[in-house]
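1. sequence first, predicted model second:
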Amino acid sequence: MKQFGNLFGFRLTQIIKIGKGKFMHRKTEVTLNRHGETEWNLSGRWQGHADSPLSHRGVEQAKALGERMKGEKMDYFYSSDLERARHTSRLVGGPSGWKADFMESLRERDLGVLEGMTTEEMLVKHPSEYQSFRNEGPEYQVPGGESFRQFYDRCSGALEDVASRHPGKKIGVVTHGGFLGAIFRHVLSIPLDAERNFVLLNCSINRLEKNDTGWNLVSWGDVAHLDGLDSLDDA
């Protein structure tokens, strides 16, 4: 059974039951956070595995997220190993004394030759690759990068790996917009070629639970702590 709210809404609650199995007495809780806004987010440059520092607003977003989550019990804390996520994890974990373990599998999608460029620059330097990236579907692999299928498999595998390591525990993860999008599709069984109609906000709180029947999407796109700070949805 699925109960859908407004996917574009400020806070989305989903109840989903997937698969079959016995009742699990202890649920595994995963909280996903996107990194703070970066300078390249502001300038419209595609990041991928390339890196860009947090903007001033991105730092303030991460600090606000850390204060919001202060006092929550977190048994394990992970982060992508890219610096924008590392920096965010330090600011988020600081007030609570959490120190992240870094995982390469939590990275953003590898965009190969398109990384570090704006759309306008891609249309000049790599027009055919850009058009293929936009139009050829989840199996297209940009030169030097990942196809969306490969990226999805990596992201869903990373989530399942973390959950299987720590059953019944509370787990925090600092990651990227693309990773969040892949996980949203994974949990709700959304086709990879379906148009995105859900938010991927900087320093948002996105909560999942897992029991023996599968994953539950508890809340999505919660940015109540960013009062007065905009949050980009540009992944």
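-> Looks like it arrived, so ask away. Numbering: from 1, shown residues only.
2. every contact and neighbour count from this point should use C-alpha atoms.
-> Noted.
3. contacts only, for the residue nearest the centre of the chain.
-> Per Cα atoms, centre = their mean, the C-alpha nearest to the average position across the chain is that of residue 180, at 2.7 Å. By Cα atoms under 8 Å, 6 or more residues apart in numbering, the contact set of residue 180 is 32, 34, 200.
4. another structure for you, compare them:
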Amino acid sequence: MIDSGWPRRLWLARHGESIGNVADRAARAAGAPRLDLSTRDPDVPLTDTGRAQAQGLGEWLSRQAEPPTVVLCSPYARASSTAEIALRAAGLELPLVHDERLRERDLGVLDGLTGTGIREALPEEAARRDHLGKFYYRPAGGESWCDVALRVRSLLADLRSDSAGQDVLVVAHEAVVMVFRFVIEGLGEQEVLAIQKNDTLANAAVTTYELKDGALALRTYNETTHLEAQGAPVTDEPDVPARDV
């Protein structure tokens, strides 16, 4: 029996470049142990480049023959702002639903540290991460990728009951989008980590799924042509410190 309970189309967009992405890049270039960033993670805003990327995302949405009918986003400022700017640019008057299950992965005691900082200040955490591996490692006070997968599975179950047959846009974070791929495609631990390592998700990039034979099928991953068409820079700095943990 074909299950038609999925959305007809699912777009997954990463937020635009944030000041956290820039601070991470600067800290790594300087070999610093910690990011020069005083804002708590939920409140980290977009940069001017990030806002231009969100505008490019909206222009792209405006050209879709069948634009989204449902829009969900992480409550974190960088994702909310990306969604708001994109919807305005697309001329779409849709309610923006903030869902905490789409929030960034919680890094607990590692928040704000670079890989260098983790190894210097918390060598036991670095050793535990090396032993468990990136996918299963949960920082003290934080979340593993598996914890994020529980959130994503819960949200997808709600989409199947509330948004079946609709076109859904989700605006979230790098790790969250990668976990969507893990869940929807039934990927293994090493498969999803290899994708993240070898093809880092760009800011405001879009990953598209379409309903086919009762299941969601991947159509595009990490698409950035809409940014290039609008002259918006393409940036792919991992969410901090996603490269390390």
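-> Sure thing, it's come through. These numbers were taken from a predicted model, which means no experiment stands behind them.
5. how close are the two chains, by TM-score?
-> Here the TM-score for the pair of chains, by TM-score structural alignment, normalised by the length of the first structure, is 0.81; 215 aligned residues with a Cα RMSD of 2.5 Å.
6. if you map the contacts of residue 180 of the first structure onto the second structure, which are still there?
-> Retained in the second structure: 32, 34, out of the contacts of residue 180 of the first structure (criterion both residues aligned by TM-score structural alignment, their matches' Cα atoms under 8 Å).
7. nearest to residue 135 of the first structure, of the contacts of residue 180 of the first structure?
-> Residue 135 of the first structure has its nearest neighbour among these in residue 200, at 21.3 Å by Cα to Cα.
8. is the closest one in contact with residue 231, as I believe?
-> No. Using Cα atoms under 8 Å, residue 200 of the first structure is not in contact with residue 231; the gap is 9.2 Å.
9. who has more neighbours, those two?
-> residue 200 (26 against 19; other Cα atoms under 10 Å).
10. I'd assumed the more buried one was in a strand, is it?
-> No. Counting by DSSP: H, G, I helix; E, B strand; the rest coil, residue 200 of the first structure is located in no strand; its state is coil.
11. any idea how far it is from residue 46 of the first structure?
-> For residue 200 of the first structure, the distance to residue 46 of the first structure (Cα to Cα, to the nearest Å) stands at 15 Å.
12. and residue 53 of the first structure, by the same measure?
-> Plainly put, residue 53 of the first structure is 13 Å away from residue 46 of the first structure if you go by Cα to Cα.
13. overlap in contacts of the two?
-> Any residue near both residue 53 of the first structure and residue 46 by Cα under 8 Å, 6+ apart counts here, and that gives residue 40.
14. which one's more surrounded, these two?
-> For the pair residue 53 of the first structure and residue 46, the greater number of neighbours falls to residue 46 (21 against 17), based on other Cα under 10 Å.
15. which parts of the first structure are helices?
-> For the first structure, the helices defined by DSSP state H cover 39-43, 56-69, 83-93, 119-125, 127-135, 148-165, 177-188.
16. who wins for proximity to residue 210 of the first structure among those helices?
-> Closest to residue 210 of the first structure of the helices of the first structure, according to Cα to Cα: helix 148-165, at 7.9 Å.
17. mean per-residue distance, that closest one to the second structure?
-> Comparing helix 148-165 of the first structure with its match in the second structure after superposition yields a mean distance of 2.0 Å (mean Cα distance after the TM-score superposition for the first structure).
18. against the second structure, where does that helix fall?
-> Aligned by TM-score structural alignment, helix 148-165 of the first structure corresponds to residues 145-162 of the second structure.
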